[in-house]
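S.K.: sequence? don't have it. structure:
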């Protein structure tokens, strides 16, 4: 079967590309705004760009605003304003909280508290990391690329400056989170 992309609806395009590009890991990204308020949100459009320098990409879709313009989501704004984030690789145990933080409601300390999320200071960035997440990549904002006309997403490049991995994910000096991590193609 073949699909001329120009003939597909937005939902058909989404289903087809997400079915083809597998597996897609879930990034659970914490960031802070200019006032220091923590935001955490999941992203399935996340991957490695380069290993030296160590760069990853996040694609943050925009949301429709009241005026009909697409506006940036909190993670994209926070990265541009404060310059850093922590990208976590969530486990299957985190799935309910990951789903809840992707609900689109404004970030709040009440949501973080209700989900039982605990944060610890990071080593190289201002944004804190989740305490009970097995992998955390501390990163600094590198570049943002607006996608589409009108803009529908922000492709963000993040340089990783520090990595945390739980001891139970180490085997022969290497990190092995695959059985632990959730990805967008598994129905959790």
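M.R.: Right, received. Where do you want to start? Everything numeric here is computed off the predicted structure, so don't read it as measured data. Numbers count the residues shown, from 1 in each chain.

S.K.: please make it C-alpha for all contacts and neighbour counts, starting now.
M.R.: Fine.

S.K.: distance check, residue 77 against residue 33.
M.R.: Shown here: residue 77 relative to residue 33, a distance of 8 Å by Cα to Cα, to the nearest Å.

S.K.: distance between stretch 171-179 and the chain's centre?
M.R.: When C-alpha coordinates are averaged (Cα atoms, centre = their mean, to the nearest Å), stretch 171-179 and its chain have centres 21 Å apart.

S.K.: here comes the other one, which I'd like you to weigh against the first:
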């Protein structure tokens, strides 16, 4: 492992190549603990890490409903019969250079945009968080299972040392090698359970949340004290059959990926210099798990009607995928008309701009 800084951020690089079949880690816990302490000491020396005050739910006001159960009771029941289906695009006759389709009203098109400085004086810290999670949507949710070093080394049993948590700062960033990014809102000096376990064991399982266990997955976000098992709170089933990791996958998940830690990058607040606000974790997938009724014969496509993934929106809102549209990727020569067609589009654009000026 090496340590470097990029624009004031600390990066921990795990440079040892990950073989195709990774054996379980068997490093003694004492060695792992010393290894981590050395990393954190270096972190403190280089960046003078400060403690991070965790934003409370009262500050964030994520839940806008004083009585959520009352509000929920007024809503229609879950439509279990709603099936995934395809629709036409809003404008099947759209042509290149056509701009936005007709869904936007004239009033919406004429509305002006406002500029927001994320660090303007008097702007409360939770505002950027609330704004971004409501605008960068829908977000896939990485449902991460980890195991503590002590559990891995046989010093704990049952549900002890197992952690399960959802992260909506999550996405895939590469396929060869399979790489995933995870955003964790805690510093290296005071890591959340998932981050601490990743630093100690360098392994996890990322599960994708489906409709049939969304309530259980959400339950794992509870602010439980240390030592409380999210597996017991959620009622989900740990499957200890992973090949490359000791951490269990979620048995109910249609799709899951065994992962090893590739790198960690810590970030410092721009509003409060010296304060560490979070980490970006890069994970490399070493093995995929998919339910047999969800994958095709070539094992290269997962059926959305079986996966039925859940996404994250703003506040306490989740989204389900029930409708989709398809759009072929265009070919420049065939569909645009090559450079000749492109020049015609440019001329049409100029004429339109001139008429609007």
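M.R.: Done, it's in. Remember, predicted model here, so these are calculated numbers, not experimental data.

S.K.: so what sits against both of residue 77 and residue 33 of the first structure?
M.R.: When contacts are counted by Cα atoms under 8 Å, 6 or more residues apart in numbering, the set common to residue 77 of the first structure and residue 33 is empty.

S.K.: in the second structure, what residues pair with the helix ranked longest in the first structure?
M.R.: Scanning the first structure for the longest helix, with DSSP state H as the assignment, gives helix 10-20. Per TM-score structural alignment, the counterpart of helix 10-20 of the first structure in the second structure is residues 125-135.

S.K.: that stretch vs the first structure, average offset?
M.R.: Once the two are superposed, stretch 125-135 of the second structure sits an average of 2.0 Å from its aligned residues in the first structure (mean Cα distance after the TM-score superposition for the first structure).

S.K.: how many residues are close by the aligned residue in the second structure for residue 95 of the first structure?
M.R.: Under the alignment (TM-score structural alignment), residue 95 of the first structure pairs with residue 214 in the second structure. The criterion is other Cα atoms under 10 Å. On that basis, residue 214 of the second structure has 15 neighbouring residues.

S.K.: now the one 10 residues further on
M.R.: Under the neighbour criterion other Cα under 10 Å, residue 224 of the second structure is assigned a count of 11.

S.K.: map it onto the first structure.
M.R.: Checking with TM-score structural alignment, residue 224 of the second structure has residue 105 as its match.

S.K.: likewise for residue 251 of the second structure?
M.R.: Applying TM-score structural alignment, one finds that residue 251 of the second structure aligns to residue 131 in the first structure.

S.K.: next, name the residue at the spatial heart of the second structure.
M.R.: When the second structure is reduced to its mean C-alpha position, the closest residue under Cα atoms, centre = their mean turns out to be residue 170, at 1.5 Å.

S.K.: which residue in the first structure lines up with that one?
M.R.: When the two structures are superposed using TM-score structural alignment, residue 170 of the second structure falls opposite residue 46 in the first structure.

S.K.: ok, residue 179 of the second structure next?
M.R.: With TM-score structural alignment as the matching criterion, the partner of residue 179 of the second structure in the first structure is residue 55.

S.K.: contact partners for its match?
M.R.: Remark: with contacts taken as Cα under 8 Å, 6+ apart, residue 55 of the first structure is in contact with 48-49, 157-160.

S.K.: 10 Å instead?
M.R.: The contact partners of residue 55 of the first structure, by Cα atoms under 10 Å, 6 or more residues apart in numbering, come to 47-49, 139-142, 157-161.

S.K.: which of these count as buried?
M.R.: Restricting those to buried positions leaves 47, 139-142, 157-160, with burial counted as 16 or more other Cα atoms under 10 Å.

S.K.: from what I can see the match of residue 224 of the second structure touches residue 111, true?
M.R.: Yes. Between residue 105 of the first structure and residue 111 a contact is recorded at 9.2 Å, counting by Cα atoms under 10 Å.

S.K.: and the helix or strand harbouring the match of residue 179 of the second structure, what's buried?
M.R.: Secondary-structure element containing residue 55 of the first structure, defined by DSSP states H and E: strand 54-61. The neighbour-count criterion (16+ other Cα under 10 Å) identifies 55-61 as the buried residues of strand 54-61 of the first structure.

S.K.: what does stretch 117-128 of the first structure give?
M.R.: Neighbour counts over stretch 117-128 of the first structure (16+ other Cα under 10 Å) mark 117, 119, 122, 125-128 as buried.

S.K.: still on that earlier bit, any chance of the buried residues of strand 54-61 of the first structure in a markdown table, with distance to residue 150 of the first structure too?
M.R.: Below are the buried residues of strand 54-61 of the first structure laid out as a markdown table (distance: Cα to Cα, whole Å):
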| residue | distance to residue 150 of the first structure |
| --- | --- |
| 55 | 27 |
| 56 | 25 |
| 57 | 21 |
| 58 | 19 |
| 59 | 16 |
| 60 | 15 |
| 61 | 12 |
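
S.K.: quick check, nearest of those residues to residue 29 of the first structure?
M.R.: Each of the buried residues of strand 54-61 of the first structure was scored against residue 29 of the first structure by Cα to Cα, and residue 58 proved nearest at 9.4 Å.
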